[in-house]
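Student: Structure for the following, please:
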Amino acid sequence: MRTALLTTLAAVTVTATLLTAPPPAHAAASVHGTGSATGAAAEQVPGMDVSRYQGTVDWQGAWANGARWAYVKATEGTTFQSPTFPEQFQGAGDAGLIRGAYHFARPDLSGATEQATHFVDHGGNWTADGRTLPPALDLEHNPYGPDACYGRGQSDMVSWIREFSDAVKARTGRAPALYTTSDWWTRCTGGDTGFGGTNPLWVARYATSPGTLPAGWSAHTFWQYADSGTFPGDQNWFNGSYDELKAFARG
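Tutor: Reported below is the predicted structural model:
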């Protein structure tokens, strides 16, 4: 989603056929794999995430190439609203993709409740229509300064994330998915295990498997495996079948 994964990219060798070739649309947008908590799922559904950097997205083309879901950046901090969010979110839905909104966390700027309010008020809501993914919180290395953890200690960061999650759930009825890497989670929360039972995990690892998951989760819901490929934006898998994806969206 930004540059947080450069160290991971440098450490792995990407297998091109796995990371760039989604299943054909006629295959119900899911593929069969080996199945494990940290490896390929028994079935996976290809998806994508985009922000203003992708501009106008060819959503019909993404659908034709197999994408069945997408996350779209809506907000950051307490003031930023992505100028492309309305068009991208609407376009994804019009093309048939199950879509959701994400917020880029800025724990250095404000308390979590203020950011959760800004997010929900500007795209981060959820409805049980089977076409809307739960809100998502993007937690990654600080791209604006040298401190990966935004100047917050580990226990303080855990409290910030919990406050954000609780505020979003109170407003929307769904706890947000948490996007992160195992490295960031260990470094900035101390490997906190308290979110695995409440928040879906969207793990980022540019490799041929999700690898060791952040502490607290025994399985991932989403896996971001590359920053380019068949679809615009970042390349992802949903850890399950298309029917399970639709059920997950409904809540």
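
Student: Please make it C-alpha for all contacts and neighbour counts, starting now.
Tutor: Fine.

Student: The stretch 151-251 of the chain: strands as residue ranges?
Tutor: Applying DSSP state E, counting those that start in this stretch to the stretch 151-251 of the chain gives strands spanning 177-180, 201-204, 222-226, 234-239.

Student: Here is the second sequence; please produce its structure so I can put it next to the first one:
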Amino acid sequence: MKTVTRILAGTVVLSCALSGMAVGAPAHASDAVRATTQRTLDAPARAAGLTTAGGGYPGWAKPTVRRQARDASAPRLVAGAQRGIDVSRYQGNVDWAGWAAKGITWAYTKATEGTYLRNTYFASQYNGAYKQGLIRGAYHFANPASSSAKAQAEYFVANGGGWSADGKTLPGMVDVENNPYGPTCYGLSTTAMVTWISTFAARYKQLTGRDVVIYTNSPWWSLCTGNSTAFRLSNPLWIAAWTTKLTSLPGGWPTFTYWQYTDSPIDQDYFNGSYARLQVLARNHL
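Tutor: Modelled structure (predicted):
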């Protein structure tokens, strides 16, 4: 039985779980065992303030940018680029009215991680953004060491990561970056990592009809996927680069859709397009 994520008058409502599975439960018995063994935060994650209750969030490892000379082909923000923020359990009750007053037009909220963690503030954050007129989306923090890509895509959609063609809901995002629980690449080869991401993207699209946004940083993508170009024409890129100017993009992506450029005083981002283009993405495709 397929989980349905419904949006009624701007409010997210979650109903029956996939394959008879209780919402929040691991998809398979083996996933429960792996989730337990892969949930010890390493020293860098603890130093960054992560907790097992909150898990990872975009840019938790503070991605560094190698300084390069900027040339005419370097990626650039278009005129009228829209400012947004991304939030998780760590932000708690967000002052959405205050952020809207500062010119923020969109926001993403963490929904899930692996098949073991749901953001306890998800409903209030996701619906709070909507009530302030922001275009909102949800994201999933991937843990490829803990369970299958298919199971994690299903868990994400079952717990708020779906999509509705209402012009106010952005396609889901999968956050693939540094592992807060151990080996940077989650113990996978570059080939296995590309397969994992491909499987997640395919299952998400099968469930929602949308191409999932991929969030990553260049050093991780190069190390853990071999700088794969497999997603360059299908999945929008959300690049993490805390700098004032981008010099290059990973994976052969010809452009970026989102750019996380700072975490002060909260994770702040650009949508690389006008408000009208943001609405188009919320309705259908770029």
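
Student: Let me see the TM-score of these two.
Tutor: Between these two chains, after superposing, the TM-score reads 0.86 (TM-score structural alignment, normalised by the length of the first structure); 223 aligned residues with a C-alpha RMSD of 1.5 Å.

Student: Make TSV out of the strands of the stretch 151-251 of the first structure and add distance to residue 39 of the first structure and mean neighbour count.
Tutor: Output for the strands of the stretch 151-251 of the first structure, formatted as TSV (distance: least, C-alpha to C-alpha, whole Å; neighbours: other C-alpha atoms under 10 Å):
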stretch	distance to residue 39 of the first structure	mean neighbour count
strand 177-180	17	23
strand 201-204	12	26
strand 222-226	10	24
strand 234-239	10	25
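
Student: what's around the aligned partner of residue 198 of the first structure in the second structure, how many residues?
Tutor: Matched by TM-score structural alignment, residue 198 of the first structure corresponds to residue 234 in the second structure. Using other C-alpha atoms under 10 Å, residue 234 of the second structure has 12 neighbouring residues.

Student: In contact with residue 234 of the second structure, which residues?
Tutor: Going by C-alpha atoms under 8 Å, 6 or more residues apart in numbering, residue 234 of the second structure touches residue 211.

Student: Which among the strands of the stretch 151-251 of the first structure is found nearest to residue 147 of the first structure?
Tutor: strand 177-180 (16.0 Å; C-alpha to C-alpha).

Student: Please work out which residues outside the closest one touch it.
Tutor: 134-140, 199-204.

Student: Swap in 6 Å and give it another go.
Tutor: 136-140, 199-204 (C-alpha atoms under 6 Å, 6 or more residues apart in numbering).

Student: State the span of the first structure onto which stretch 187-204 of the second structure is aligned.
Tutor: The aligned range for stretch 187-204 of the second structure in the first structure is 151-168, by TM-score structural alignment.

Student: Give me the buried stretch members for the matching stretch, please.
Tutor: Judged by neighbour count using 16 or more other C-alpha atoms under 10 Å, the buried positions of stretch 151-168 of the first structure are 152, 154, 157-158, 160-168.

Student: export these to CSV and tack on distance to residue 61 of the first structure?
Tutor: Shown next, in CSV, are these (distance: C-alpha to C-alpha, whole Å):
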residue, distance to residue 61 of the first structure
152, 42
154, 42
157, 39
158, 40
160, 39
161, 36
162, 38
163, 38
164, 35
165, 34
166, 37
167, 36
168, 32
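
Student: tell me the SS of residue 140 of the second structure?
Tutor: With DSSP: H, G, I helix; E, B strand; the rest coil as the basis, residue 140 of the second structure sits in strand.

Student: so who does the aligned residue in the first structure for it touch?
Tutor: Aligned counterpart of residue 140 of the second structure in the first structure: residue 103 (TM-score structural alignment). By C-alpha under 6 Å, 6+ apart, the contact set of residue 103 of the first structure is 74-76, 137-138.

Student: Tell me how many other residues surround the alignment partner in the first structure of residue 170 of the second structure.
Tutor: Structural alignment (TM-score structural alignment) places residue 170 of the second structure against residue 133 in the first structure. For residue 133 of the first structure, the count of nearby residues is 29 (other C-alpha under 10 Å).

Student: about what we covered before: just name the closest of the buried residues of stretch 151-168 of the first structure to residue 1 of the first structure, please.
Tutor: With C-alpha to C-alpha as the yardstick, the closest approach to residue 1 of the first structure among those comes from residue 161, at 18.4 Å.

Student: separation between the closest one and residue 175 of the first structure?
Tutor: For residue 161 of the first structure, the distance to residue 175 of the first structure equals 11 Å [C-alpha to C-alpha, to the nearest Å].

Student: do residue 184 of the first structure as well
Tutor: Residue 184 of the first structure is 20 Å from residue 175 of the first structure, by C-alpha to C-alpha.

Student: higher neighbour count, the two?
Tutor: Neighbours per residue, other C-alpha under 10 Å: of residue 184 of the first structure and residue 175, the larger number sits with residue 175, 23 against 20.

Student: Please name the nearest non-neighbouring residue to the more buried one.
Tutor: residue 169 (4.7 Å; C-alpha to C-alpha, 6 or more residues apart in numbering).

Student: ditto for residue 246 of the first structure
Tutor: residue 130 is the one closest to residue 246 of the first structure (C-alpha to C-alpha, 6+ apart), at 5.6 Å.

Student: do residue 244 of the second structure as well
Tutor: residue 261 (7.2 Å).

Student: Where does stretch 13-26 of the second structure end up in the first structure?
Tutor: Going by TM-score structural alignment, stretch 13-26 of the second structure sits over no part of the first structure.

Student: Surely residue 240 of the first structure is in contact with residue 37?
Tutor: No: with contact defined as C-alpha atoms under 6 Å, residue 240 of the first structure does not reach residue 37; the gap is 11.4 Å.

Student: Which of the two has more residues huddled nearby?
Tutor: A direct count of neighbours by other C-alpha under 10 Å for residue 240 of the first structure and residue 37 places residue 240 higher, at 22 against 15.
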